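Undergrad: Predicted structure and sequence below. I'll ask about it afterward.
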Amino acid sequence: MHMYRRTALAMVTGAALLLSACTGTGGTSKGAAADAPTDPAEVSGTIKVLTVRTDLVQDGTMDRYAAEFRKVYPKVKVEFEALTNYESEVKIRMNTENYGDVLLIPAVIKKDDYPKFFASLGTVEERSEKYRFTDFTAVDGKVYGQSPVGVMPGFVYNRRVWREAGVTEWPTTPAEFLTALKAIKAKTDAVPYYTNFAAGWTMSSWTAVNGSVHCDPEATTELAEGDPWAEGADLRVGDTLLYDIVKQGLAEKDPTTTNWEQSKARTAQGEIATQWLGTWAIVQFQDAAEKAGADPDDIGFMPFPAQTDGTFCAVVGPDYNQAVNVHSAHKEAARAWIDWFTDKSGYDKDNLAISPLKNGTLPEVLGPYEDAGVKLIEVSDAKGAEVKRIDNESETGLFAPEYRQKLVDLARGSGRGTLDDFFADLSKRWTEAQR
C-alpha cells in the first residue's frame, strides 16, 4: 500500500555494502545495536540509503537533504537508491546481506524477525519519551525503526466543489456523508467519489478506518481478539459506507478504468470531489493543482464521518520506518542519518506531514482539524503482528486490494450475493483463523 504512495513517504537508505569485497562479508559489523554517535566530526563512511521516493531522488531533493546533513557530518557520504517496486525488490535483496545501510522496513518482514535484519536504535522506554510510533517496530523492549513522518487517513476533497453543492460542514455520520455526495451529484458536474479501484493499493487504505469510528486506541487489539465485521465494528462501518457510495451511483461509472496519477489533477480541477486516502496525499494533490492552473487551497482534508461523544477522531500512525541494516559496516553513520533525517531535515514539514516528534506541531493544512477539535489518537500496535498472522491464515487480505475490489464489484452488480453474506464470509474465515 505504501509503496506507490510516493508520499511523504519514507526516504530511506539501503546500503549495497559495496565494501564487502574488501572487508569480508560484513566481518566489520559489530554487535546488533546502531548507537547514536557522540562526535559528529568523527563519524565517517559512505552509506547507501534505499527509498521509495523516486520523485525526490530524480529532482535532486534528496541530494539537497544530504548536503545539509554533511554540514553536521562532514565525513559521511550519502548515496540514494530509489526503487519503484520497493517491496518486491527489497524482499529479494534481503536474502543477502546487501540491502543498503539504511532502508525502509518492508511489510513482508515479520515483526519478530526485525532483530535478525536490523540494528537496534535503543529501548522503547528511552525512545518513547521523544518519538511517536515506537511500538510499531519494538521487539522485546528494543526499537528497530523510526518513521520520519506521521500519517493520518482521511478524505482528500475539493472544498470549492463541496461548497458549490451547499455542504459547508463536515458530515458527522455515514448517512450525512452520502447525503453530501448526492448533493454534489445533483448540483455540480463533479464525480462525487472516486474509488481509484484500478490502482489497487488505494483500496487497501480503507482498512485505516479502523480506530477512527469509535475513537479506540485498542482497535488493533480488537481485530486480533474480536470479529472485525460484527455489527457496528469499525471495518464494517467503513466497508458499508464504501459499498453504499458505489451502490447509490455516487462513484465513477467504470471503476476498472480509474487512473491514480490523473486523479490528482482531476480532483484539483474539481472534476472529482472526494477520495479516501491520507495526509500524505495532500502535497501531491496541491502540486497537481499548481501544475493544472487550479487553486491549491481548494484541496481540503476531512475525517471519517463518525463522532464519539460529539468529537471526530483521527488515527495517527507511522509511514514507512527507516532502519539500519544489521550487516552495515557503517552503523554509526547510518544511525546518524536516521536521527538527523527524523529530527532536523524538515522532511515532515516539506511534505505537510505530522511530526514524529511528540512535541511537534501540526502542519498548517490541518488547521481545520485543530479548529474542529478533532482528537488525534495513536492505535497500539502490540497485537499488530498477530493481526497479520490471522490475516494471512484466513486469506482475508486486509492489506491487499482484492477484498475491497470484490466489495465494489458486489455494490455495482458484478458480484454475487448480499452485503451481509459478504461480511458473514469474512467474519467466518477470520474467527476460524483466530481459533
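TA: Sure, I can see it.
Undergrad: From here on, just use CA atoms for contacts and neighbour counts.
TA: Will do.
Undergrad: which residue is nearest the centroid of this protein?
TA: residue 319 (4.4 Å; Cα atoms, centre = their mean).
Undergrad: now that one: how far from residue 146?
TA: 9 Å (Cα to Cα, to the nearest Å).
Undergrad: pretty sure residue 288 is touching residue 263, no?
TA: No - Residue 288 lies out of contact with residue 263 (Cα atoms under 8 Å); the separation is 9.3 Å.
Undergrad: neighbour-wise, which of these two wins?
TA: residue 288 (23 against 19; other Cα atoms under 10 Å).
Undergrad: Enumerate every residue touching the more buried one.
TA: By Cα atoms under 8 Å, 6 or more residues apart in numbering, the contact list for residue 288 reads 264-265, 268.
Undergrad: Let me know whether residue 298 touches residue 265 as I believe.
TA: No - the criterion here is Cα under 8 Å, and residue 298 misses it with residue 265 at 11.7 Å.
Undergrad: could you measure the spatially most distant residue from the centre of the chain against residue 354, distance?
TA: In the chain, the greatest distance from the average C-alpha position (Cα atoms, centre = their mean) is reached by residue 22, at 38.3 Å. Going from residue 22 to residue 354 by Cα to Cα gives 42 Å.
Undergrad: next one: residue 59
TA: 23 Å.
Undergrad: now swap in residue 158 and tell me
TA: 21 Å.
Undergrad: Of these two, which one has the most company?
TA: Ranked by neighbour count (other Cα under 10 Å), residue 158 and residue 354 place residue 158 first, with 28 against 25.
Undergrad: quick one, what contacts that one?
TA: Per Cα under 8 Å, 6+ apart, neighbours of residue 158: 267-268, 270, 272-274, 298-300.
Undergrad: Let's see that with 6 Å instead.
TA: 273, 298-299 (Cα atoms under 6 Å, 6 or more residues apart in numbering).
Undergrad: What about these, which one has the most neighbours?
TA: residue 273 (29 neighbours).
Undergrad: here's the one I want to compare it with:
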Amino acid sequence: MRRGISIAAAVTVIALTATACGGSDDNSSSKPKAAGDISGTITYWDTSDAATEAPTYKALIKKFEAKYPKIKVNYQSVPFSDVEQKFKSAAKSGKGAPDVVRTDVGLMAEYASLGYIAPLDGTIALKDTSDFNSGPLNTAKYNGKTYGVPSVTDTLGLLYNKDLLKKAGIAQPPTTWDEFITDSKTIKKKTGAYGTYLNPDSYFLLPLLYSNNADMADTSAKKITISDANAVTAITTAKKIQDEASMKVDYANAYQNMQTAFKTGKVAMLVQGPWSVSEDLSGSAFKGKETNLGYAPVPAGPGGKAQAPTGGHNLAVYQGSKNLDAGYLFTQFMTSTDSQVEIAKGTGTLPTRKSAYTAEVTADAKIAGFKPILEQTARPRVALPQVGSLFTPLAQNYVKILQGSEDVKAGLDATAKEFQKLLPGYTIG
C-alpha cells in the first residue's frame, strides 16, 4: 500500500451537489431477518493487493458462502488507484455499483455526504462497536452516524535502523522533532549515513501538523487553519528537517529513493507506515537481521504531543443495493474477530478489533511494533467530504516551500485561499 506524492496529485474536487441514487437513510426494519434466512447475490469490490492479499480475502468469502449458502458473493478485484472514481461514477448513475466496497478511510466522509453509502448503526453489520479500537472506528463516522465497519488499519510511525543509532551513541529513538534533527546530525557525523529522508508528500506532513496543534481545518468553527501560527511552526520545522537532517530529496521519485536509501542503510530513520516493512526487510540493512528494524511513535511537537493520521480500510455498503441485508451480513462476517485474525495472518495488516490481537497475530514483529503506536498516537483526519481534495493544493505549495520558491507563510496563505474554494462558508482563521 504505497503512499507517494502521486496520491495528493491524483485527487479531484468533489461535486457537493451530486445526488445519490436509490435507497434512503432509514435502514431500520420492524422485523429484521434471521441471518440464515437472508438470501441473494451481492457484488464485493476488493481493493487489496491482487497478488499478495487477495487470496486471503477470497478464502474468507468461501467460508462465508459455506456458512450462508443462500448468499452468493460476486468477488471483483479493483485496483486501489481506480476504485474512487469508479465507485463514484457507478453510485451516481445507479448502474454497476457494488453492494459492498472496501474503501480507504479518507473517503468515508465524501461517500456519506453524497448519499452513496448506507448508515450502518443498528444493522447486523455493526451490532457491537465496543471491541473496535476507537481510532479506526472514528474514521467510519460522519455527522453522528457510522457509515462503515473498520477492516484493517494503519498509521505512521518512526522506523529506525538500530545498528546506526547504536553506532552514533544514541540509546533511544528521538521523541521530539528537535531531538530528531539533533540525532540526525549526530548520525551523519559519526556513521556517514543520513539521519532521515523527508518525504515531501503532504500526507506525511500530518504528524508535524498534529504535533504542533495544527490541522487543515476546524469543522466546529468552520475555519481554515492551514495558515495559522501553529501550522507555520510545523512547516518551518519540516523545512528545517529537509535542510539540516535529510538526505537530498529527489522530488521526481522521492518515495522510492527514500525506501531504497533506508533499506540499504544509507538513511537511519523514516516516518513511514506498516505497508513499507516487507520492502524494508528485503534490503541489505535488514535482510536476515529483521530485529535491526525498530518501531517507535512519530516525534512530538513543542506541546509534547505525538500524533499521526489513522489510515486503513473500511467496508461500506452501497445505499442503492437491492440486497442490503446480505450486504450487512457479509460486512459483519468479513470484519469479525475470526476474519480479522485470518486477514492479519495472511496479509500482515493490522486488525481493527482488540480481540483480534491474539498471540499468533502479534508474533508478526510488524504488527507487534505498530500496535502500541496505533493506540498511542493515531487520530482521524478532519472529517470533511473534501478532505481528499485539500491535499492537492497543500502538496503543491508544500513542495514549493521545501524547494525554497515560496516563503512558509506565503505558501500556506496561498494554500488557505485554495482551501476556501473547496470549503464554501469557511473563513480563514
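TA: Good, I have the coordinates. Because the structure is a prediction, the values reported are computed rather than measured.
Undergrad: Now compute the TM-score of the two chains, please.
TA: Remark: TM-score between the superposed chains equals 0.72 [TM-score structural alignment, normalised by the length of the second structure]; 392 aligned residues with a Cα RMSD of 4.4 Å.
Undergrad: now the helices for the stretch 201-350 of the first structure?
TA: Using DSSP state H, counting those that start in this stretch, the helices found in the stretch 201-350 of the first structure span residues 201-204, 219-225, 234-247, 260-268, 282-291, 331-343, 347-350.
Undergrad: Of these, which stretch is the most buried?
TA: For these, the largest average neighbour count (mean count of other Cα atoms under 10 Å) is found in helix 331-343, namely a mean of 24.
Undergrad: which helices and strands sit right next to that one?
TA: Judged by 3 or more Cα pairs under 6 Å, 6 or more residues apart in numbering; DSSP states H and E, helix 331-343 of the first structure is in contact with no other helix or strand.
Undergrad: Any chance you could list what contacts the longest strand belonging to the second structure?
TA: If you go by DSSP state E, the second structure has its longest strand at strand 308-317. Here strand 308-317 of the second structure makes contact (Cα under 6 Å, 6+ apart) with 99-105, 117-118, 148-156, 207, 377-380.
Undergrad: in that strand, what counts as buried?
TA: If you call a residue buried by 16 or more other Cα atoms under 10 Å, then strand 308-317 of the second structure has these buried ones: 308-317.
Undergrad: before we move on, back to that, in strands, which of the contacts of strand 308-317 of the second structure fall?
TA: 100-104, 149-155, 378-379.
Undergrad: Give me the angle between the longest strand of the second structure and strand 100-104.
TA: 170 degrees (axes from the mean of the first three to the mean of the last three Cα atoms, to 10 degrees).
Undergrad: Report the angle between strand 308-317 of the second structure and strand 149-155.
TA: If you take the same axes, to 10 degrees, strand 308-317 of the second structure sits at 160 degrees to strand 149-155.
Undergrad: what angle do strand 308-317 of the second structure and helix 324-334 make?
TA: Note on geometry: by the same axes, to 10 degrees, strand 308-317 of the second structure and helix 324-334 are set 140 degrees apart in direction.
Undergrad: from what I can see residue 358 of the first structure touches residue 133, true?
TA: No - counting by Cα atoms under 6 Å, residue 358 of the first structure does not reach residue 133; the two are 9.6 Å apart.
Undergrad: Just want to know which of these two has more residues nearby.
TA: Higher neighbour count among residue 358 of the first structure and residue 133: residue 133, with 28 against 13, using other Cα under 10 Å.
Undergrad: tally of neighbours for the closest residue to residue 225 of the first structure other than its chain neighbours?
TA: Spatial nearest neighbour of residue 225 of the first structure, chain neighbours left out: residue 434 (7.6 Å); criterion: Cα to Cα, 6 or more residues apart in numbering. Residues lying near residue 434 of the first structure (other Cα under 10 Å) number 19.
Undergrad: Excluding chain neighbours, give the residue nearest to the aligned partner of residue 173 of the second structure in the first structure in space.
TA: Using TM-score structural alignment, the equivalent of residue 173 of the second structure in the first structure is residue 170. Closest residue to residue 170 of the first structure apart from its sequence neighbours, by Cα to Cα, 6+ apart: residue 302 at 6.9 Å.
Undergrad: how much space between the one you found and residue 210 of the first structure?
TA: 16 Å.
Undergrad: Name the residue in these two with the higher neighbour count.
TA: Higher neighbour count among residue 302 of the first structure and residue 210: residue 210, with 27 against 22, using other Cα under 10 Å.
Undergrad: In contact with that one, which residues are there?
TA: Contacts of residue 210 of the first structure (Cα under 6 Å, 6+ apart): 234-235.
Undergrad: Just list the residues touching residue 155 of the first structure, thanks.
TA: Contacts of residue 155 of the first structure by Cα under 6 Å, 6+ apart are 275-277, 301-302.
Undergrad: A strand includes it, no?
TA: Yes - the assignment for residue 155 of the first structure is a strand, going by DSSP: H, G, I helix; E, B strand; the rest coil.
Undergrad: Need the counterpart of it in the second structure.
TA: In the second structure, residue 155 of the first structure lands on residue 158 (TM-score structural alignment).
Undergrad: Please report the distance of that match from residue 8 of the second structure.
TA: 22 Å.
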